[in-house]
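**Student:** below is the sequence, then the predicted model.
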Amino acid sequence: MGTIMGVYLPCLQNIFGVIFFIRLAWIIGTAGIVQAFFIVFLCCSVTFLTSISLSAIATNGVVPGGGPYYMISRNLGPELGGAVGVLFFLGTTVAASMYITGAVEIFLLYILPKAQYFENMYHNFRLFGTGLLCMLGLIVFAGVKVVNKFALPVVIAVIVCIICTFAGVFWKANGSESLQFCMVGDRPVNLVGFKEKFGYEPECTAEGLREAFCQNDENGTMLCDPYYLRYKTSKRFSIKKRPAITGLLNGSFFDNLWSKHLIPGEVLTKGNKNKEPKPLPHSLYVYSDSTTSFMKLIGVFFPSVTGIMAGSNRSGNLRDASRSIPLGTLGAQLTSSFICKIIIYFGYGN
């Protein structure tokens, strides 16, 4: 195999994994565009330096089969090579589990929710994940040639998805009314929780959401959420549906510049959470279920930029490994880093 099929495309395929597609939007929405840029920059810088080191080792003589383990053990000693080999094996195993779980999540939550067999979502992950793992195991067991036949269509699908992301930015530059959510002032309403609690989906009006924010206490006195009461009659921030896709031309880019880190139990809000009244316990807003910070988001995103070893793993199947590994690995790393940074500004800035 040459540089493109043997190194560049496999690396690109591994780098653009599930985190890139199903977690990057959440990372940018939480960290803001400014912090998200530095998260991507730091993670990509680590893999870029690693790619340079790998390239230096790959060009230091002939590279036969054995991949990174062989190159490191022959250049830096068998002790270091063995330690890296064990870590690389464990990392690849965990990464495979992460990719399978992400694929099952996309399938069950977005593509075909009716396929859920158990009420407990974790049991569904185990069932479908085991089946997918068996399928992938059979493909890998068949050999490198069969893996390459499956790899090319998958890479094409990934590239088409990325192109669609950029196309959608300009196609829906003015926003879209096809997807909407209910807002009370600057706070989204948990309509899913409302339907589970009361058995129907309410109208996004002050009267329709009354049960979600007003409740009788032990003495029979009606208590209403103070934030709900403030915007019940407000003319500036009314209770209404708003488009989820606002578009790049409607100022959302500047609204998403800064971070919105939360701790468990805090209300998701677009305004200043410190100056707004705290919600009553029964209020059906959208609450944070996890603590986020700059370093934690780096930990979530970093696996998305790994995968640069995919090409060097096939050193035994390359025509000229000493040439293909540096060119393909660095090319894939730079390409993915560029696309990630562009998507932060144009793909998820709207």
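**Tutor:** Good, I have the coordinates. This structure is a prediction, so every number in the text was calculated from the model and none was measured. Residues are numbered from 1 along each chain as shown.

**Student:** from here on, contacts and neighbour counts on C-alpha atoms
**Tutor:** Will do.

**Student:** ok now the helix or strand hosting V104, how far from the chain's centre?
**Tutor:** Assigned by DSSP states H and E, V104 belongs to helix 78-106. How far helix 78-106 lies from its chain's middle: 18 Å, per C-alpha atoms, centre = their mean, to the nearest Å.

**Student:** Q180 against L191, yeah?
**Tutor:** No. Judged on C-alpha atoms under 8 Å, Q180 makes no contact with L191 at a distance of 11.6 Å.

**Student:** these two: which has the busier surroundings?
**Tutor:** Ranked by neighbour count (other C-alpha atoms under 10 Å), Q180 and L191 place L191 first, with 21 against 14.

**Student:** tell me if G65 really is in a strand.
**Tutor:** No. Secondary structure of G65 (DSSP: H, G, I helix; E, B strand; the rest coil): coil, not part of a strand.

**Student:** how near is the residue lying closest to it once chain neighbours are set aside to S176?
**Tutor:** With C-alpha to C-alpha, 6 or more residues apart in numbering as the criterion, G65 has its nearest non-adjacent residue at 3.7 Å, and that residue is G316. Distance of G316 to S176, computed by C-alpha to C-alpha, to the nearest Å: 50 Å.

**Student:** same check, this time on F253
**Tutor:** 16 Å.

**Student:** in a strand, that's where R242 is, yeah?
**Tutor:** Yes. Secondary structure of R242, determined by three-state DSSP: located in a strand.

**Student:** isn't it up against M183?
**Tutor:** Yes. The pair R242 / M183 is scored as a contact, 6.9 Å apart, by C-alpha under 8 Å.

**Student:** what is the neighbour count of the residue lying closest to F107 once chain neighbours are set aside?
**Tutor:** Nearest in space to F107, with sequence neighbours left out and distances taken as C-alpha to C-alpha, 6+ apart, is P113 at 7.3 Å. Neighbourhood size, P113 [other C-alpha under 10 Å]: 12.

**Student:** try it against this one:
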Amino acid sequence: LQGSCCTCGMGTQLGTSVPPVRDLTGTMASAPSSAGFVVGHAGLYQALAMFAVAYFIIGMTVLSVCAIATNGALDAGGAYYMISRALGPEFGGSIGIMFFLANVCGSALYVLGLVEAVVDSFGIPPVGTGVHVLPQSYWYELLYGTVLLALCLLVCLVGASIYAKATFLIFLIVAGVLGTILVSFFATRPIGVPIRLPYFNGSETENGSFTGFSLTTLRENLGGGYGVDYTTGQMMSFSSVFAVMFNGCTGIMAGSNMSGDLKRPSYSIPRGTISAVLFTYLVYNLLAFLMCATCNRTLLQKDYGFLRDISIFPPLVTVGIYAATLSAAMSNLIGASRILYALARDDLFGRALALAKKTSASGNPVMAVILSWLVVQLVLFSGKLNTIAGVVTTFFLLVYATVNLACLALEWASAPNFRPTFRYFTWHTCLLGIAGCCVMMFLISPVSASASLGFLLVLLLALHYLSPRGFLTCSPPSLQVRKYLLMLDVRKDHVKFWRPQMLLMVQNPRGSARLIDFVNDLKKSGLYVLGHVELQDLDALPSDPLQPQQDSWLSLVDKLNVKAFISLTLAPSVRHGVRQLLFTSGLGSILLSLWDEKCQGVWRHLDGRCQSHPPRGLEASVSAVLRGLKTPGRAMPRGSEALGVGSAKEEEEEGAVNFPANATQVSDEYVCAANKLVLEQSPAPAVRFLYLPRPPADTSLYPLYLRQLELLTRGLGPTVLVHGVSAVTSTQL
């Protein structure tokens, strides 16, 4: 990606510090991730353990994010941009989609939480009064959520500049609310708080208590006391409470999601994100302790908005909670739009996301914002926030695990271009982050975790065939290839592990497409090289003429869909060129064991470039091949459609001279009879395999050798002549 999607350029504080702090400190007091909800069900000990686990996972991920962010220039897309540039389009695209869905569901989660808070305040008649401010039903609550989401849409459509200003304003409100709450714990006298439970029995009322600081209250709240969630009627557990609580921690990526809108992302992301993590972790633990020491369990479990009831200035708390929750929804919405825009610009999904590329005159991706808003609107139909909390948490954990995986891959691969200025990470932190994310995924919801991994696998496979190779599909395998090539030893080869290593000589690729495809079918997971000899002298040329041809040959391989390498050479003759390719086309212990010639000029002298070669040029080349290489097998094709295949490890041919025979020289009549026998005894196959005799040592017999091969294969159709240097039967496992 070049450039950024916006030209506003936010700094460290507004871009990366304020959004996470605003989201975390604001939503901890709201219904979606209430600190009171956590300590009310889990108790102080388990709540502190949840915070520690959540922030451990987040901390390890933040270290990886900081390392990748300081390794080079960042653009729009946040975590997606980092992962796609580190692990390639397969992982980047699939995780980008999941991160987009996580932000979309997170935005819907905050909107539903805000609707619930509004309905709790204005939709239920307060005790002792008959004022009914807002009507209540599923459709009315959906309408309220739609209106709130439309407000978020308007801010995001204006652009990142107004978003930054709104962020700072809401942060000031949240800071005031937080200060008011802390003061209220000390200033408010013990009071009873009436609680209405409308979802179970509209006429039932319970009383919670704010006791002030009390050791008795603290002891009662130390252990867990999981009860029924009054909004869903489901029994809560450690995993379900953690799932709801962890959603309040996902805002920590709000700063990195705006990477394309930052002035200096590599400077701002590490400083802003780490400071936000440390600050919010301390505030979370402080509030948990204060709540456990001053509020009884009934108040904590049954009234998610109890902080408003005990505040010295309740309207400010109400406004702060509403503003923070709305801001968190807006943050997830604009983050989702940036991810969608980055996916569209990378063309990973073709025309499916083409509409999301459109931007306003200022560079704001308005169509991506609208599409993201539409998806969030669809999620709002779920109705209950705790219903989608587990799915959102699983998606975020999977994204965090992949961010750690990206950093781990770069670190283990020792990539030369991976030189982050942020050094406070190791592969141990990456590995711990991956393990923590994966374990918590399955603890929270095994079904959601399995479904998420399955969805990720489907996206990986789809993008694998649609996208070019990236780092994960290129660099680490290259390192593994080098490692295992060094471990190969030709002295320890065994015939049972033999695979054909094929070099197919191609003069005219336009007329050899079927032959290239056929040899590709024969290679059986072996090495396959397409060789071409250019008959010129490099010393007499101003530049290498093969360099421009390389891309054309690679395009041919892609078009024919064959798994082959390309090897081109300059030589004064085909014989010299073939020898060069045979000696240079192998790699390590993977040496070419077969030579396939497709040069009609050598065979039939139809090409002007080959007419100057003597008739024995082919036989000499065959003889040179069979003498020169110490590899398992050799082959020589017959005609323009013939191929070769070799087999077995070369051994000394002891006893060849003493082999019993009835003839000292094979006559042409004998060869013709063998040819006739083959034709009569078998129907016409697609291809025949015959033995290729070793060329005679006397070069004067080369014409006879070639003539008898012609007689042997006359009328046989496509024929493969095979020469094996040793037995290929193995009795060992």
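**Tutor:** The structure has been received and is ready for your questions. This structure is a prediction, so every number in the text was calculated from the model and none was measured.

**Student:** higher neighbour count, R242 and M183 of the first structure?
**Tutor:** A count of neighbours by other C-alpha under 10 Å puts M183 above the other of R242 of the first structure and M183, at 20 against 16.

**Student:** contacts for the host helix or strand of the more buried one next, please.
**Tutor:** Following DSSP H and E, one finds M183 of the first structure within strand 176-184. With contact meaning C-alpha atoms under 8 Å, 6 or more residues apart in numbering, strand 176-184 of the first structure is reached by 188-189, 191, 204, 228, 231, 237-247.

**Student:** downstream of it, the next helix or strand is which one?
**Tutor:** strand 187-188.

**Student:** looking for the alignment partner of P303 of the first structure in the second structure.
**Tutor:** Under the alignment (TM-score structural alignment), P303 of the first structure maps onto N247 of the second structure.

**Student:** distance of the residue positioned nearest the centre of the second structure relative to S34 of the second structure?
**Tutor:** The second structure has F91 as the residue nearest its centroid, 1.0 Å off, counting by C-alpha atoms, centre = their mean. Going from F91 of the second structure to S34 of the second structure by C-alpha to C-alpha gives 34 Å.

**Student:** likewise for L461 of the second structure?
**Tutor:** 39 Å.

**Student:** how close does the closest residue to V392 of the second structure other than its chain neighbours sit to G251 of the second structure?
**Tutor:** Of all residues not flanking V392 of the second structure in the chain, A102 sits nearest, at 5.3 Å (C-alpha to C-alpha, 6+ apart). Note on A102 of the second structure: its distance to G251 of the second structure, by C-alpha to C-alpha, is 11 Å.

**Student:** ok, now which ones touch Q333 of the first structure?
**Tutor:** Q333 of the first structure touches 11-12, 44, 47-48, 51, 305, 308, counting by C-alpha under 8 Å, 6+ apart.

**Student:** alignment lookup: it to the second structure.
**Tutor:** With TM-score structural alignment as the criterion, Q333 of the first structure pairs with V277.

**Student:** does its match sit in a helix or strand, and which one?
**Tutor:** Per DSSP H and E: helix 265-294 holds V277 of the second structure.

**Student:** what's the answer for F38 of the first structure, then?
**Tutor:** helix 24-58.

**Student:** tell me, that helix lands on which residues of the second structure?
**Tutor:** So helix 24-58 of the first structure sits over residues 35-69 in the second structure, by TM-score structural alignment.

**Student:** map W171 of the first structure across to the second structure for me.
**Tutor:** So, by TM-score structural alignment, W171 of the first structure is matched to A187.

**Student:** and if you look at T93 of the first structure?
**Tutor:** By TM-score structural alignment, T93 of the first structure lines up with V104.

**Student:** any idea how many residues pack against its match?
**Tutor:** 27.

**Student:** same deal with W171 of the first structure?
**Tutor:** 13.

**Student:** can you tell me how far it is from A244 of the first structure?
**Tutor:** Separation of W171 of the first structure from A244 of the first structure (C-alpha to C-alpha): 15 Å.

**Student:** which SS class is W595 of the second structure?
**Tutor:** strand.

**Student:** how about it: what's its closest non-neighbour residue?
**Tutor:** L503 is the one closest to W595 of the second structure (C-alpha to C-alpha, 6+ apart), at 5.2 Å.

**Student:** returning to what we had before: separation between the match of W171 of the first structure and T211 of the second structure?
**Tutor:** Counting by C-alpha to C-alpha, the gap from A187 of the second structure to T211 of the second structure is 12 Å.

**Student:** and if you look at L626 of the second structure?
**Tutor:** 96 Å.

**Student:** between those two, which is the more surrounded one?
**Tutor:** L626 (23 against 18).

**Student:** quick check: which element contains L570 of the second structure?
**Tutor:** L570 of the second structure belongs to strand 565-571, assigned by DSSP H and E.
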